[in-house]
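Q: could you look at this predicted model? Sequence included:
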Amino acid sequence: MSYLEVEMAGPIARIALNRPEIHNAFNEHVITELTKVVADLGSASSLEAIVLTGNGKSFCAGADLEWMGKMVGYSHDENLADARALQTLFETIAQCPKVVIAAVNGAAMGGGAGLVAACDYAIASDKASFAFSEVKLGIIPAVISPFVVEKIGLGAARAYFTTGRRFDAVTALRLGLVQEVVPAEDLAASVNSVLTDACSAGPKAIVASKALLRELARGTADTVEAIAQIRVSPEGQEGIRAFLEKRKPVWKRES
């Protein structure tokens, strides 16, 4: 059984969480499938960007009740394995070689808000809402925390992690969890506008930019070496020459 809808349109892949009857809540099967789909799409040379959204009125409500019921009986080792699988999903999204855009069409709760944070760019409908609601269940947003803190900072994370308070799309924009808020009817057009920019960028430059950010976060980035390498690379040379010659660059993609 597939828990996702995947559509390909030229260089764009659109992944929709497809459990609208339970607000696209995820379980271990959704985690496994989504991890594999993103990893496979990330390695597709013909692809340039990925859009992640939800079918129905919600983006993702976090963990589903049946899966949470199983957790009650898990041993410590089983909980470790379960949490590592979820961590792998978020890392796969965050480290994907393609630009990953979240189209937040509705509520994004708990791990659903974590999915938003793991994406490179997020556009929210003005009807969307968010919460890190784990504390209300007596647990914590541990696995998603590195991705969320990277976006909104420790201060805002403290406020919303400790209260589980729900917040709207405008607040998510102010915090930096999302980059745009648009009327619901304009969500698709706004996503397409970002895709136009993403698809005009050098594919290796995107990969290098995401790697640079990870190194900066670890304090291991050599920014001088990074720019020197990219300037002398075939893609860097083409981009600079195209700019000077006032033409569009021709990016070479691996077959």
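A: That came through fine.
Q: can we go C-alpha only for contacts and neighbour counts from here?
A: Will do.
Q: quick one: the strands in the protein?
A: 4-9, 12-17, 49-54, 58-60, 99-104, 107-109, 121-125, 129-131, 167-168, 180-182 (DSSP state E).
Q: deepest of those strands, which one?
A: Counting by mean count of other CA atoms under 10 Å, strand 58-60 has the highest mean neighbour count of the strands of the chain, with a mean of 31.
Q: what residues are up against the most centrally placed residue in the chain?
A: Here the mean C-alpha position of the chain is nearest to the C-alpha of Cys119 (CA atoms, centre = their mean), at a distance of 1.8 Å. Neighbouring residues of Cys119 by CA atoms under 8 Å, 6 or more residues apart in numbering: Ile93, Ala94, Val100, Ile101, Ala102.
Q: can you put the strands of the chain in TSV and add distance to Lys204?
A: What follows is those, written out as TSV (distance: least, CA to CA, whole Å):
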stretch	distance to Lys204
strand 4-9	21
strand 12-17	17
strand 49-54	13
strand 58-60	30
strand 99-104	11
strand 107-109	31
strand 121-125	18
strand 129-131	33
strand 167-168	35
strand 180-182	26
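Q: put this next to the first one:
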Amino acid sequence: MSQAYVTIEVKDQVGYIEFYHPQHNAMPSDVLSQLEQTIINAGNDDSISVLVLKSGGDRTFCAGASFNELISIEDAETGEQFFSGFAKVINAMRKSPKLIIGRVQGKAVGGGVGLAAATDYCFATKFASVKLSELSIGIGPFVIEPAVTRRIGLNAMSQMTLNAETFFTSEWAKTNGLYAEVFEDISALDEAVDTLAKKLAGYNPEALSQMKKVLWEQTENWDVLLKERAKISGTLVLSKFTKDTLQRFK
């Protein structure tokens, strides 16, 4: 399939949210906006007890921001708006009353790492290496940093950020707490995701939503913080360094 999409399928009280983009599941504004709205709607749906976040295809989980869209940004306001897309998705995940299980079948780059970090429990395959490449193109992982640091700690986040051209293995990501478990292949991954999702869906929904609140304590300032971070990235994307670098990637 070559059309971008965001879908949700509900089975046994589990809402499977899937996003897809033909460019390695990169995230342009419209896909981010659809994803945010789908997460919000699912959070308000009483027929859903637990959410699973996954992407289409069997290779890359998410390649992060859409380069084509980054290249086209010409003013700070548009830049802030674009990076706010990731901020809004992370905040929707954080504020959802439903626990979210991540299913990471392949590489995660930039914003893709942010999505994995914003889940409440994340499974991956051994092919799901991670990279924060933002500094190498002249910006930085400002918007997703709070989510990544909260999950793997400042030290590991700094390693990834400063070593911006390196893919860190799925085992490294597991050791540092991004992934709970790493599997040999997608079928083993899916089995584990489904098993945990169904188990959680059978628990007391009130207990689950209270637990979700506890897990995200002290992140109440993220609505403001992530917006401020989007402004930083939105300004940096206009710098000569970034413009020149993005042109090379074109």
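A: Yes, it's here. All values reported here derive from a predicted model rather than from experimental measurement.
Q: and the TM-score between these chains?
A: Once superposed, chain against chain, the TM-score is 0.81 (TM-score structural alignment, normalised by the length of the second structure); 216 aligned residues with a CA RMSD of 1.8 Å.
Q: sorry, back to before: what's the closest of the strands of the first structure to Glu33 of the first structure?
A: strand 4-9 (7.8 Å; CA to CA).
Q: what's the mean distance for the closest one versus the second structure?
A: Superposing on the second structure and averaging over aligned pairs (mean CA distance after the TM-score superposition for the first structure), strand 4-9 of the first structure comes out at 1.9 Å.
Q: where does that strand end up in the second structure?
A: The alignment of strand 4-9 of the first structure onto the second structure (TM-score structural alignment) spans residues 6-11.
Q: what does stretch 197-207 of the first structure give?
A: Using TM-score structural alignment, stretch 197-207 of the first structure pairs with 199-209 in the second structure.
Q: any buried residues in that stretch, and which?
A: Leu200, Ala201, Pro205, Leu208, Ser209 (16 or more other CA atoms under 10 Å).
Q: same thing with stretch 210-225 of the first structure?
A: Lys210, Ala211, Leu212.
Q: can you redo these as CSV with distance to Arg19 of the first structure?
A: CSV is the format used below for these (distance: CA to CA, whole Å):
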residue, distance to Arg19 of the first structure
Lys210, 31
Ala211, 33
Leu212, 35
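Q: in helices only, show me the residues you listed.
A: Lys210, Ala211, Leu212 (DSSP state H).
Q: what segments of the stretch 51-200 of the first structure are helices?
A: 65-71, 76-94, 111-118, 145-163, 169-175, 187-199 (DSSP state H, counting those that start in this stretch).
Q: tell me which of these sits most buried.
A: Buried most deeply of these, by mean count of other CA under 10 Å, is helix 111-118, with a mean of 27.
Q: find me the equivalent region of that one in the second structure.
A: Using TM-score structural alignment, helix 111-118 of the first structure pairs with 111-118 in the second structure.
Q: distance of Val104 of the first structure relative to Arg19 of the first structure?
A: 15 Å (CA to CA, to the nearest Å).
Q: and for Gly10 of the first structure?
A: 26 Å.
Q: who has more neighbours, the two?
A: Arg19 (21 against 9; other CA atoms under 10 Å).
Q: next one: the more buried one from Ser58 of the first structure, what distance?
A: Taken as CA to CA, the span from Arg19 of the first structure to Ser58 of the first structure is 10 Å.
Q: what lines up with Arg241 of the first structure in the second structure?
A: Match for Arg241 of the first structure (TM-score structural alignment): no aligned residue.
Q: can you count the residues close to Arg241 of the first structure?
A: As a measure of burial, Arg241 of the first structure has 14 neighbours, counting by other CA under 10 Å.
Q: now, which of the buried residues of stretch 199-209 of the second structure sits nearest Phe127 of the second structure?
A: Among those, and counting by CA to CA, the member closest to Phe127 of the second structure is Leu200, at 26.2 Å.
Q: which residues sit in contact with the closest residue in space to the closest one that isn't next to it in sequence?
A: For Leu200 of the second structure, ignoring the flanking residues on the chain, the nearest one in space by CA to CA, 6 or more residues apart in numbering is Val50 at 6.9 Å. Contacts of Val50 of the second structure were listed using CA under 8 Å, 6+ apart, and they are Gln13, Val14, Gly15, Lys98, Leu99, Ile100, Ile101, Ala197, Leu200, Ala201.
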